[in-house]
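**Student:** Structure for this input, please:
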Amino acid sequence: MDQRFASSLDGEPSNTRALSRRRLLGAATTLLLLPVIPRIAMAAQLLAVRTWPADEYTRVTLELDSELRAEHFTLENPHRMVVDIQGMDVNPALNELVRKVRPDDPYIQSLRVAQNRSNVVRIVFDLKQAIAPQVFTLKPVGNYKYRLVLDLYPKNAQDPLAALLKKNPQKMEEDPLARILEDIGRNPKGTGRATMPVIPNSVAPPIEAKIAPQPNNRRGRTITIALDPGHGGEDPGAIGKGGTYEKNVVLAIAQKLKARIDATPGMRAYLTRDGDYFVPLHVRVEKARRVKADLFVSIHADAFVRPTAGGSSVYVLSERGASSTSASWLAQKENAADLIGGVNLNVQNQNIVKILLDLSTSAQIKDSTNLAMRMLDELKNVYRLHKPQVESAGFAVLKAPDMPSILVETAFISNPEEERMLRSQAAQDKFAQALHSGINRFFAANPHLIASR
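**Tutor:** The predicted structure follows:
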């Protein structure tokens, strides 16, 4: 066939088709040799900014729609912290972070935000004191998306026991240990002679001595009660349908209970948190042990899937599993507080793990049950009980092996009627009164626990 009449399937002559093929191959080769230009990454969207200032530390949280990397360093003269956040551009939402700095924040004086370079935002914190920062990210959990967390701890952290003594100067004279520690504080390097106080013989009464069952401790040693208001800060706890946060209600009850305990001769209270900030579960236990607490009382406001559930409950630690399905469900929910509140797993160590995994002795659980029974007796006088008996489950916050520990669920915040009650200051005071009476009854019936500590 004459090539002039030969054609391809698209109607082109064969020689034209061959030329087109060569051009196509050449163009493809050229494309392969060209550099690949990546698609411009979209900057992360800032969803919310939050700050939680407290004496112990200040937390700053940036919630975003994607995970980011951050680098940080500190500077002196004056004290500053610089944080570079990658994958982010300056936007109006960051101005909200500037406005959230409170004048009474013990660590942050002010902060500045600027675009350091393409896709990198720099935040400069002007500080009031030297800090030991922790910067970490959290993956989505609960209602939160990705979070970048900046925890500003003091470089020289105050010991919880020293803080407790500082807040309770009126208890110093009746507590020999407090006076010893005060003298050590005045003479940290042994440059002077500390006066050793005379410890009354009544601190360790003879076995045959008969002690009258009374709430007041007159044996020369101050009883320390660790009060643990659940949740706080990033972790609101249960939220009622009326918008009531568990963390606020239980803090109010704990503060009222603390006032009653501090007004009782021979007693003082220590709060594991005294404001709206997050405290990890193991830190709550550790703080109670550092102040040599005689009791640990964790205060909560229950929640359940059924809004009709109600009443007060008291829980102790279980070594053999939960006493009921609801107890198991509640323990799992409370133990997940660290996930919600946000714990920096990079600073976990074997001592912390040991505290959480160390099983309490049977004697501790026995004393805890004894305390819990007295609490139930008092709570039923101010409100109805959810169950008439003490319940048990594997609560991480109750795993202190050397002190009786209980968890009190004052009422169900998921019950609309009880939510309204929990908001009432009168009801909060009644719960505080009941818990105070239970503590007094417990020590009156168990004076040996005071002497043994």
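
**Student:** Please count neighbours and contacts with C-alpha atoms only from this point.
**Tutor:** Fine.

**Student:** all strands of the stretch 251-400 of the chain, in order?
**Tutor:** With strands called from DSSP state E, counting those that start in this stretch, the stretch 251-400 of the chain shows them at 267-271, 295-302, 313-317, 391-393.

**Student:** what packs against the first one?
**Tutor:** Contacts defined by 3 or more Cα pairs under 8 Å, 6 or more residues apart in numbering; DSSP states H and E place strand 267-271 against strand 223-229, helix 246-262.

**Student:** Format those as a markdown table; extra columns: distance to residue 427 and mean neighbour count.
**Tutor:** Formatted as a markdown table, the helices and strands packed on strand 267-271 follow (distance: least, Cα to Cα, whole Å; neighbours: other Cα atoms under 10 Å):
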| stretch | distance to residue 427 | mean neighbour count |
| --- | --- | --- |
| strand 223-229 | 16 | 25 |
| helix 246-262 | 9 | 22 |
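
**Student:** one more, for comparison:
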Amino acid sequence: MSNRHFSFKIIILMLALLPAASWGAANKIKSVRIWPSPDNTRVVFDLEGSPEYTYFTLSKPERLVIDLADTQGKFDFSGLSNDSALLKKIRYSTAKNKQSVRLVLELEKSIKPQIFALTPTAPYGDRLVIDLRDREAEAKEAAPKQVVTHHAQESTNRPIIVAVDAGHGGEDPGSIGHAGTYEKNITLSIAKSLARLIDSESGMKSVLVRSGDYYVGYSRRTDIARQAGADLFVSIHADAFTTPQPSGGSVWVLSMKRANTELGRWLEKKERYSELLGGAAEVIQDSDSERYLTQALLDMSMDHSMTTSYGLSDMVISEMKKITHMHKSAPQAASLAVLTSPDIPSILVETGFISNPKEEKNLNWSTHRERLASAIFNAIKSHFKRTPPDGTLWASLKQDTRTHKVSRGESLSVLAQRYNISVKNLKVANNMNSDIVRIGQVLTIPSS
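**Tutor:** All right, here's what the predicted structure looks like:
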């Protein structure tokens, strides 16, 4: 046997004995998504397969270093969109070996990272999730919550506060329509329109639970409302089902029992699925998934909250009927974590079925979304006009009211001067958007 032939056989044998990883890494970074929020930043690496990883932090400057075993390092981070206040940039560094990659997240400040892998969940495949939270925010979160409370003797003429919650967000897209519409985008648009209407109304103020494309955990959503001293919590969603036929809006309130309708059970399942998508860290940390609901049930104020919620839901349905088909003509009940605030009346509004092609098209029409927001607002406004919370401007205007029939030559400014009240309060008491009055019009005159 020639030396040349022998050497060739040795080479073939050595190649056969090399591990498969030397021929090419088994895993690969497909894409990277950065979800900044007011409280933290979530970074998601979409991967070809399940990740095997280790990590550590470095200081001066602050960095988070992640080693991904058996992974290709060919993804270009330079084009990533990044509006995070915590994350400067992502780059590669010298890896442990040729089969792995080392990722470096350069940080703006000291953070407490939480890193975990997620198995494929439509519309995503395998993922490595990094939640970045600065230590100052961690300390504030751990401190006792300062809750704004409203008492008639402590607050006079305060605004009515409505917490507006846009469902889903960030890593959790919610339902996805046949044309690729994400529920999270529809809900945020309607929520912002509703918030603008509330803020434009004298004596009312909105609090947006989610103002951008990021995820907020269910218990955190109600915490935000409570800390703002909200008088009402409204969660905006767009429904979906396994078939495209169902259509129309619906309004949901909390049930102490599991839902007894197919749609209700689907909604409960969808909420849990949403939590696994967007709030996986919370699910991992808190194994007692019923803890928050149990706490809520102990508070007797839940009775008042649920009664108020049901009455308001009827009014929302009546208003929504004017502009869209309603899937259900009466309020529906389900055991939903986002509605379990014991001290705040809470409703969940399904604005239509995004799984229905016609309604998906409507929900993508800005005018339709604005009409939906107006319908919800009109119901909220009517509800609070009828029963304003104690200590609010609307409550004070409702007390000891009189009426006045407008005569020729009278105007709002003349009447305001005569009854020693402001034009603003006169307009609020009469639900007026302009300064024009008609002869013979009967006006409510609030107490001065």
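
**Student:** Residue 452 of the first structure: which of the strands of the stretch 251-400 of the first structure is closest?
**Tutor:** Closest to residue 452 of the first structure of the strands of the stretch 251-400 of the first structure is strand 295-302 (Cα to Cα; 13.0 Å).

**Student:** helices and strands around the closest one, which ones?
**Tutor:** Strand 295-302 of the first structure packs on strand 223-229, helix 246-262, strand 405-412, going by 3+ Cα pairs under 8 Å, 6+ apart.

**Student:** Now do that strand: which range of the second structure does it align onto?
**Tutor:** Using TM-score structural alignment, strand 295-302 of the first structure corresponds to residues 232-239 of the second structure.

**Student:** quick one: contacts for the equivalent of residue 274 of the second structure over in the first structure?
**Tutor:** With TM-score structural alignment as the criterion, residue 274 of the second structure lines up with residue 337 in the first structure. By Cα atoms under 8 Å, 6 or more residues apart in numbering, the contact set of residue 337 of the first structure is 231, 235, 237, 280-281.

**Student:** Which one of these is nearest to residue 254 of the first structure?
**Tutor:** Taking the contacts of residue 337 of the first structure together and measuring to residue 254 of the first structure by Cα to Cα, the closest member is residue 231, at 12.5 Å.

**Student:** Please say which position in the second structure that closest one maps to.
**Tutor:** In the second structure, residue 231 of the first structure lands on residue 168 (TM-score structural alignment).

**Student:** burial measure for its match, as a count.
**Tutor:** Residue 168 of the second structure sits with 31 neighbouring residues when counted by other Cα atoms under 10 Å.

**Student:** gap between residue 207 of the second structure and residue 275 of the second structure?
**Tutor:** 22 Å (Cα to Cα, to the nearest Å).

**Student:** Same question for residue 43 of the second structure.
**Tutor:** 17 Å.

**Student:** Could you find the counterpart of residue 213 of the second structure in the first structure?
**Tutor:** So, by TM-score structural alignment, residue 213 of the second structure is matched to residue 276.

**Student:** wait, isn't its match in contact with residue 230?
**Tutor:** No - counting by Cα atoms under 8 Å, residue 276 of the first structure does not reach residue 230; the two are 10.5 Å apart.

**Student:** so what sits against both of these two?
**Tutor:** With Cα under 8 Å, 6+ apart as the test, residue 276 of the first structure and residue 230 both reach residue 247.

**Student:** quick one, which of the two is more surrounded?
**Tutor:** residue 230 (30 against 19).

**Student:** So what's the residue count around residue 20 of the second structure?
**Tutor:** 11.

**Student:** would you list every one of the strands in the stretch 51-200 of the second structure?
**Tutor:** According to DSSP E, counting those that start in this stretch, the strands that the stretch 51-200 of the second structure contains are 53-58, 63-68, 71-72, 87-93, 101-107, 111-118, 126-134, 160-166.

**Student:** Pick the most deeply packed of these.
**Tutor:** strand 160-166 (a mean of 26; mean count of other Cα atoms under 10 Å).

**Student:** who does it touch, helix- and strand-wise?
**Tutor:** Partner elements for strand 160-166 of the second structure (3+ Cα pairs under 8 Å, 6+ apart): helix 183-200, strand 204-208, strand 232-239.

**Student:** In three-state terms, label the equivalent of residue 61 of the first structure over in the second structure for me.
**Tutor:** The alignment partner of residue 61 of the first structure in the second structure, by TM-score structural alignment, is residue 44. State at residue 44 of the second structure, reduced to three classes by DSSP: H, G, I helix; E, B strand; the rest coil: strand.

**Student:** Hmm, residue 44 of the second structure is touching residue 125, no?
**Tutor:** No - applying Cα under 8 Å, one finds residue 44 of the second structure not in contact with residue 125, separated by 11.2 Å.

**Student:** which of those two has more neighbours?
**Tutor:** residue 44 (21 against 15).

**Student:** if I look at that one, how far off is residue 216 of the second structure?
**Tutor:** 16 Å.

**Student:** follow-up on the earlier one: ok, now which ones touch the match of residue 231 of the first structure?
**Tutor:** Neighbours of residue 168 of the second structure in contact, by Cα under 8 Å, 6+ apart: 174, 183-184, 215-216, 274, 278.

**Student:** What is the nearest of these to residue 4 of the second structure?
**Tutor:** Set against residue 4 of the second structure, the nearest of the contacts of residue 168 of the second structure by Cα to Cα is residue 278 (60.7 Å).

**Student:** what sits against the closest residue in space to that closest one that isn't next to it in sequence?
**Tutor:** Nearest non-adjacent residue to residue 278 of the second structure, counting by Cα to Cα, 6 or more residues apart in numbering: residue 172, 4.6 Å away. Residue 172 of the second structure is in contact with 184, 215, 274-275, 277-278, counting by Cα under 8 Å, 6+ apart.

**Student:** Likewise for residue 145 of the first structure?
**Tutor:** If you count contacts by Cα under 8 Å, 6+ apart, then residue 145 of the first structure has 63-66, 139 around it.

**Student:** That one pairs with which position in the second structure?
**Tutor:** So, by TM-score structural alignment, residue 145 of the first structure is matched to residue 125.

**Student:** swap in residue 319 of the first structure?
**Tutor:** Aligned partner of residue 319 of the first structure by TM-score structural alignment: residue 256.

**Student:** The closest residue to its match other than its chain neighbours: what's it in contact with?
**Tutor:** Counting by Cα to Cα, 6+ apart, residue 335 is the residue found nearest to residue 256 of the second structure once chain neighbours are left out, at 6.2 Å. Going by Cα under 8 Å, 6+ apart, residue 335 of the second structure touches 254-259, 268.

**Student:** Understood, closing this out.
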